[in-house]
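Trainee: Give me a 3D structure for the following:
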Amino acid sequence: MHQSPQDLRRIEALLDFYIDSGVDCFLGEEVVDWFERSRLQSSQTRHAAAAAPAGPSARRTGDEEASRGPAQDRGQAAFQPPAAAPPARAPHANPGQSAAVPDQEVIAAARDLAASAQSLDALRACLEAFDGCNLKLTAKNLVFADGNPSARVMFVGEAPGRDEDLQGKPFVGRSGQLLDRMLEAIGYDRSSAYIANVVPWRPPGNRTPTPQETEICRPFIARQIALVDPDVLVFLGAASAKTLLGVQDGIRKMRGKWMTYPAGGKEISAIATYHPAYLLRSPLEKRLSWRDFLAIRQSLSKQ
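Mentor: Model prediction:
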């Protein structure tokens, strides 16, 4: 079937969106509704249990037959999650092997570990040894930072993506290339800026980090900002601003407004702007980001 140039552009844009979102393969031709399948199997289990004899052995046999489901579904049973998973062990019990439970104890351990770092190298070593965040189990590399640790301006995003995970550096994919061009437009580059993320490990499939994952990683980025001690702190997107400033406004309402971020006993000038990944999807908003970057340059020239 003949495709018009407009259709081809739409298909190309959709593929770019999938790639930016971390989708790199297809798992099957048909969608499986696991929630509906689980509901049906639970209903069959209850009906079988109600019809089974009262004896202990008969109840056990009836439950086992019902849990297997209809004959046509037995080939799918291997993909079903277990009815009750064993509790995850604490991260220090077997580092790198078991998932951590994101409770207050793990968050407190992250705070103590981050506070103990007296340099950026020490902080990186702490993160490499830390097993309290489950994202570390699926990520290929720790994405700590890039740029100049002595820079006067620091940029903070939310979490690394596929390209960042492969290279171990933040903002190196398409959004990173756009950020480089934006920096160049105001006379800066990676040698005169410092770039990091709130979460230093890529979430699977580029999904949004959970609140627990973000809270576990927050002490490390807070310590990183304190050690860099920039004159200007730039939040790329609303997620990093909300995490570190505790604000609830959306990026449209927040961007372009100067705020302050407390770190190391001082107030750092802070501003939020659109994330480069958003600008790739909404290029008309670049004009507003340009205003933000001009304001950043003006602030740096005054200090």
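
Trainee: drop to CA atoms for contacts and neighbour counts, all remaining ones
Mentor: Will do.

Trainee: Just the strands from the stretch 51-200 of the chain, written as ranges.
Mentor: For the stretch 51-200 of the chain, strands defined by DSSP state E, counting those that start in this stretch occupy the ranges 146-147, 153-157, 194-197.

Trainee: Any idea which of those strands gets closest to Ala277?
Mentor: Between Ala277 and those, the tightest spacing by CA to CA is seen for strand 153-157, at 10.4 Å.

Trainee: what residues does that closest one touch?
Mentor: With CA atoms under 8 Å, 6 or more residues apart in numbering as the contact definition, strand 153-157 has outside contacts at 192-198, 225, 230-237, 239-240, 275, 300.

Trainee: Swap in 7 Å and give it another go.
Mentor: The contact list for strand 153-157, computed with CA atoms under 7 Å, 6 or more residues apart in numbering, reads 193-198, 230-237, 240.

Trainee: Same question for stretch 178-192.
Mentor: Residues from elsewhere that reach stretch 178-192, judged by CA under 7 Å, 6+ apart: 147-148, 151, 276, 294, 297.

Trainee: What about these, which one has the most neighbours?
Mentor: Most neighbours among the contacts of stretch 178-192, by other CA atoms under 10 Å: Pro276, with 24 neighbours.

Trainee: To compare against the first, here's the next sequence to fold:
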Amino acid sequence: MQQTSEYFALRAALEWQVELGVDEVISEAAINRFDFPAATPKIKIGQGSNIAPVDTIPDVVPKQLAGDISALLAQKCTDLNALRDAINLFDLCALKKGARNTVFADGHAQARVMILCEPPNRAEDSAARPLVGDAGKLLDKMFQAIGLAREIDGADGLYVAPILPWCPPQSREPNLEEVEMMLPFVQRHVELMDPEVIILMGNAPCNAVLGKSGVTRLRGKWDQAYDKPVLPMLHPRALLRDPLRKRDAWADLLALKDKLS
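Mentor: Predicted coordinates:
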């Protein structure tokens, strides 16, 4: 009698589950999900990357730790290709979600001069290349006047990298949190590139590298960062807005030429 009642109880329970839409049984016993600790999600480094996987980083990271994680990834990079991979796969910066491309750098790694410029605008984001359009043409003319160019191989080349690889919304100024998160990549970029001179072109690079604001006040004055001589300069976009400042830019270019010689 007891077996019969148990049979009908189980049959009723099964019919009830079928009515609810259950069409497959994956276990003979019920599973209490609260009994199992949640697995820590991981950041996945793609198989095409030439940097080692990082399997200990949770997918949800407190903002104050993001800079430590970027520093960990940056130090694992032994060449510029690895650094490009690491930046392209770094998902903790919200700017990446709104950008079309990662803008890493342009020019030649053997160049004596490395330019750290403003974050990319929309045109540069679309081209995946820093300093394009009218601003890029002006930059090329400026440095060609002292014998340097992005198209030249070797020491007389020019290497340009944005201080942040992704375009901020409406091309706004990057905030402190974004800069601090990505700064370890910038430092590693300089270490791997190992230029003789760094040009800080615009307010954002001066803020990030020197901790100083006001490029119009800082320009033309040599400073030191990453054990390199550093020269702040006006960005070509600023020169296009105010052509009278081209005289200042020419004075800075002559100071750079003198430094290199």
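
Trainee: Quick TM-score on the pair, please.
Mentor: The TM-score (TM-score structural alignment, normalised by the length of structure 2) is 0.74; 204 aligned residues with a CA RMSD of 2.0 Å.

Trainee: Could you export the strands of the stretch 51-200 of structure 1 as a markdown table, including distance to Leu14 of structure 1?
Mentor: Supplementary listing: the strands of the stretch 51-200 of structure 1 in a markdown table, determined by distance: least, CA to CA, whole Å:
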| stretch | distance to Leu14 of structure 1 |
| --- | --- |
| strand 146-147 | 30 |
| strand 153-157 | 24 |
| strand 194-197 | 26 |
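
Trainee: Out of those strands, which gets nearest to Gln104 of structure 1?
Mentor: The closest approach between Gln104 of structure 1 and any of the strands of the stretch 51-200 of structure 1, judged by CA to CA, belongs to strand 194-197 at 22.1 Å.

Trainee: Output the contacting helices and strands for the next helix-or-strand element following the closest one.
Mentor: Read in the C-terminal direction, the helix or strand following strand 194-197 of structure 1 is helix 211-228, with elements assigned using DSSP states H and E. If you count contacts as 3 or more CA pairs under 7 Å, 6 or more residues apart in numbering; DSSP states H and E, helix 211-228 of structure 1 packs onto helix 104-116.

Trainee: Mind giving me the packing neighbours of the helix it packs on?
Mentor: helix 211-228.

Trainee: Give me the mean deviation of the helix it packs on from structure 2.
Mentor: Superposing on structure 2 places helix 211-228 of structure 1 at an average distance of 0.9 Å from its equivalents, by mean CA distance after the TM-score superposition for structure 1.

Trainee: what's that helix aligned against in structure 2?
Mentor: On structure 2, the counterpart of helix 211-228 of structure 1 by TM-score structural alignment is residues 176-193.

Trainee: Now that stretch: buried residues?
Mentor: Taking 16 or more other CA atoms under 10 Å as the neighbour-count basis, stretch 176-193 of structure 2 is seen to contain the buried residues 178-190, 193.

Trainee: Please list the outside residues in contact with that stretch.
Mentor: With CA under 7 Å, 6+ apart as the contact definition, stretch 176-193 of structure 2 has outside contacts at 66-67, 70-71, 74-75, 79-80, 93, 109, 163-164, 208.

Trainee: hmm, back to that, show me which of the contacts of strand 153-157 of structure 1 is closest to His92 of structure 1.
Mentor: In terms of CA to CA, no member of the contacts of strand 153-157 of structure 1 lies closer to His92 of structure 1 than Val198, at 22.9 Å.

Trainee: and the gap between the closest one and Ala66 of structure 1?
Mentor: According to CA to CA, to the nearest Å, Val198 of structure 1 stands 46 Å off from Ala66 of structure 1.
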